[in-house]
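Chemist: coords please:
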Amino acid sequence: MLDSVKNIRAVDRKGMMSLIGKMPDHLSEGLRRGRRTGLSKFTSKNIVICGMGGSAIGGDLLKAWLTDSCAIPCEVIRSYAVPSYVGNDSLVIVASYSGNTEESLCMLEDARKKRSKIVSISSGGKLADVASASSIPHARIPTGLPPRATIGYMFGAMVGVVERVGAAKPDKQVEESERILAKISELCGPAVPTLDNPAKKIAHEMFGRIPVIVGHGASAPVAKRWANQLNENAKCLAFSSELPEMDHNEIVGYSSDPRGKGFSIVFLDKDAGEERMTDRIEATIDIVRCHAQAHSIESSGSSPMSRMLSLVMLGDYVSVYTAVLNKVDPSSTEPIERLKTILSKK
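Modeler: From the prediction side, this is the model:
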């Protein structure tokens, strides 16, 4: 099934696979647009990223990337209001691909009342209109894409924003990430046979089981991204978890419940952390294998950004190949649209 480009295109009719392959270009263009927001240097006490769904995951990645390079606390908020600690010395990044996300617009208004330093990111919509009317710096990204396919634009724009205000310096990490992502696109493309294609191999290994993606440190938000992409693209149940916390609860269930045979547990970046974390992951794999399928996947690159984004792109490919195996259109998200329609009538 996965070794036929014709079969893949028959399922992926709207070209989600091709959008994944454009991630390196999206990253560099997003960075340029974030840098062009006109922001000046600003010393903030905290960075708050406001968004939902595919627009917020870029914030999760930014927070993880900033952890080791920025002394300013960073938080991602998925709600209707910003936290009480947000004030006029906060940098608030409001991200909504459509520009019409209800929660994001509410958080924007809340941050305005607190006189925070605000920058917005969208492809247009009400968010862009409010930004224009209120002289809020705005990074506009291209329209017409599924929000989850704009991760390169969103993350790149956020990096450009924090660089612009002086909170972080990406240095050569973006350039390395672009090279690594281009290489992954070559390795994981639809024309590459399963034998040589890591994304196809993983999709086959997980097929028929419920995936649980486990991250640690900077790979924790990547695990969430994998699960979300499998939910939306492959239309399957998938969950994420984080080490070392997993070893204080979930490990008991996987090692004791025979229903664990229905799960495929994927551990991300086993060898990227401290030696103690590598030892922990290896021991955890040995224990959960009593009932569940378990294996690990490594990142690519030498910088924190490239390692993180390489796993994001690999997971995106895996989700579409899983969609092909499930024979479902990866672009469709009908339940989400149905929910929006119901809520709009309330």
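Chemist: From now on I want contacts and neighbour counts done on CA atoms only, so please keep to that.
Modeler: OK.
Chemist: Residue 82 contacts residue 105, correct?
Modeler: No: assessed by CA atoms under 8 Å, residue 82 is found out of contact with residue 105, at 11.1 Å.
Chemist: Alongside the first, I'd like the structure of this one:
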Amino acid sequence: MFDDTLLDDIDAVERLDRRGVLRALATSGAQVRVSARSADEAGLARLADMQPRGVVVAATGGSGAVGGLFDTVTRRHSAVPVQTCRSTPLPAWVGAYDLVVAVSQSGRAAGTLALAAEAARRGANLLTVGVADSPLADVCARAHGTHVPIDGAGSSSRAALWAQATPVLMAADALGLAAIGRETIESLADVLDEQARRLGPRVESWDNPAKALAAEVSESVPILLGCGPLGESAARRASAMFGRTGRVPVAYGVLPDAASQIVACFDGPLASSEGDDRVGRGIFADPFLDGVTSRPLRLIVLRDASTDGGGYSAVTDAVVAAAEDAGVRVSVIDATAPDPLLRLAHHVAVTDFAATYLALGLGYDPGDSRHVRLLRDARPTDPAP
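Modeler: Purely as a prediction, here's the structure:
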């Protein structure tokens, strides 16, 4: 059972969050600033002289969200093909005229190491992001590439998204594949700082959107909906965080394509209009006399609430109206920043904190899973560089 009172008990939260996931999420703004300085010192600006035929972003596990983010921010501006890669082999077309960006916080992720080593063997240009003095940094040095060192201490790759993503975003700008200037990077850090202040553990549940969302997810069968390409990255990240960190699977879709798929669920057995007792949700329902009740469907919308709504305002409003007509409860997370990357950061912050609070409210350590540990022996070992 979800215990929402636990979330306002700082001592209890600190006892459960043994790996400091909340603390790491609160440093997201600082992650951006520190990684931006590291990228400058590594000479990332030199990429402006490079004109790759194509770009592949190799990132696996908790770092995988970086690849999706790079793909979405470059989609509108890039004149060269961009592809993400989560497992070997590299695409067959990758060669000496291409750039491979390999990201691993620890610098030891087996899949990312294998992809970087393969890129080096093919003579591709290599940009790597990870801790210094790691196997990934060594692969990059041998290939005469550019390595951006980041801090890998004290947090998982899931909680260090922005430390890993910032050099990659700056690389996209330097290559001319996206328009993400230094002002945007500074604003990104500021947005993440502001979200940490309003979503942190010392902000009580009645005034904390992330704690409220965690409680709503715990009581429902949630469907999460993003808007457009950057909304897709935010929704995919949220789905992964609710599963991996929060221990609750969350399906997701993206507007406009998924509108019909989502709305059709409002006619199904998990949704009921007022007065429909098929799922036994009446306020006087007794689970002993009436049987076990099903959890109700809930729609979670990561809404683009900027001036033009990103072009998705009408379809978003239609989906929300359909949910309300069907008696489906709706949680709307609005982001109003003028820059789409900043709106994505807002959505990611809320859902990252919510997934962490979900685990804590259920009594789990958000940074550790016994069954995930069981997978480690089944995974391939790190390849030799």
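Chemist: Now the TM-score, please.
Modeler: The TM-score (TM-score structural alignment, normalised by the length of the first structure) is 0.91; 344 aligned residues with a CA RMSD of 2.2 Å.
Chemist: mind listing what residue 325 of the first structure touches?
Modeler: Shown in contact with residue 325 of the first structure (CA atoms under 8 Å, 6 or more residues apart in numbering): 1, 2, 207.
Chemist: Out of the residues you listed, which end up buried?
Modeler: 2, 207 (16 or more other CA atoms under 10 Å).
Chemist: which of the contacts of residue 325 of the first structure lies closest to residue 29 of the first structure?
Modeler: Distance to residue 29 of the first structure, by CA to CA, is smallest for residue 2 among these, at 31.0 Å.
Chemist: coming back round to it: so which of the contacts of residue 325 of the first structure are in strands?
Modeler: Among the contacts of residue 325 of the first structure, DSSP state E puts none in strands.
Chemist: Next, format the contacts of residue 325 of the first structure as JSON lines and append distance to residue 36 of the first structure.
Modeler: Formatted as JSON lines, these follow (distance: CA to CA, whole Å):
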{"residue": "1", "distance to residue 36 of the first structure": "44"}
{"residue": "2", "distance to residue 36 of the first structure": "41"}
{"residue": "207", "distance to residue 36 of the first structure": "43"}
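Chemist: Please flag which of the contacts of residue 325 of the first structure sit within helices.
Modeler: Among these, no member falls in helices (DSSP state H).
Chemist: Next, the contact list for residue 124 of the second structure, please.
Modeler: Residue 124 of the second structure is in contact with 94, 95, 96, 97, 98, 99, 100, counting by CA under 8 Å, 6+ apart.
Chemist: The last one: what secondary structure?
Modeler: Okay, so that is residue 100 of the second structure. Assigned with DSSP: H, G, I helix; E, B strand; the rest coil, residue 100 of the second structure falls in the strand class.
Chemist: what's the matching residue for residue 30 of the second structure over in the first structure?
Modeler: Matched to the first structure by TM-score structural alignment, residue 30 of the second structure sits across from residue 25.
Chemist: neighbouring contacts of the host helix or strand of its match?
Modeler: Following DSSP states H and E, one finds residue 25 of the first structure within helix 23-35. With CA under 8 Å, 6+ apart as the test, helix 23-35 of the first structure has contacts from 139-141, 150-161, 163-164, 174, 177-179, 181-182, 313.
Chemist: Mind giving me the ChimeraX select for these, buried ones only?
Modeler: In ChimeraX, a selection of the buried entries from those looks like this (16+ other CA under 10 Å):
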select :139,140,141,150,151,152,153,154,155,156,157,158,159,160,161,163,164,174,177,178,181,182,313
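Chemist: Among the contacts of helix 23-35 of the first structure, which are located in strands?
Modeler: Those of these lying in strands (DSSP E): 139, 140.
Chemist: ok so, going back, mean shift of the helix holding residue 25 of the first structure relative to the second structure?
Modeler: Compared with the second structure after fitting, helix 23-35 of the first structure deviates on average by 1.4 Å (mean CA distance after the TM-score superposition for the first structure).
Chemist: contacting residues around the aligned partner of residue 112 of the second structure in the first structure?
Modeler: Aligned by TM-score structural alignment, residue 112 of the second structure pairs with residue 104 of the first structure. Contacts for residue 104 of the first structure were tallied using CA under 8 Å, 6+ apart; they are 50, 51, 52, 79, 80, 94, 95, 96.
Chemist: List which of the residues you listed are still in contact in the second structure.
Modeler: Checked against the second structure using both residues aligned by TM-score structural alignment, their matches' CA atoms under 8 Å, the contacts of residue 104 of the first structure keep these contacts: 50, 51, 52, 79, 94, 95, 96.
Chemist: Surely the last one touches residue 128?
Modeler: No: because the distance of 9.6 Å does not satisfy CA under 8 Å, residue 96 of the first structure is recorded as not touching residue 128.
Chemist: Kindly point out which residues are neighbours of both of the two.
Modeler: Common neighbours of residue 96 of the first structure and residue 128 (CA under 8 Å, 6+ apart) are 121, 122.
Chemist: Neighbour count for those two, which is higher?
Modeler: residue 96 (30 against 23; other CA atoms under 10 Å).
Chemist: gap between that one and residue 328 of the first structure?
Modeler: Separation of residue 96 of the first structure from residue 328 of the first structure (CA to CA, to the nearest Å) stands at 26 Å.
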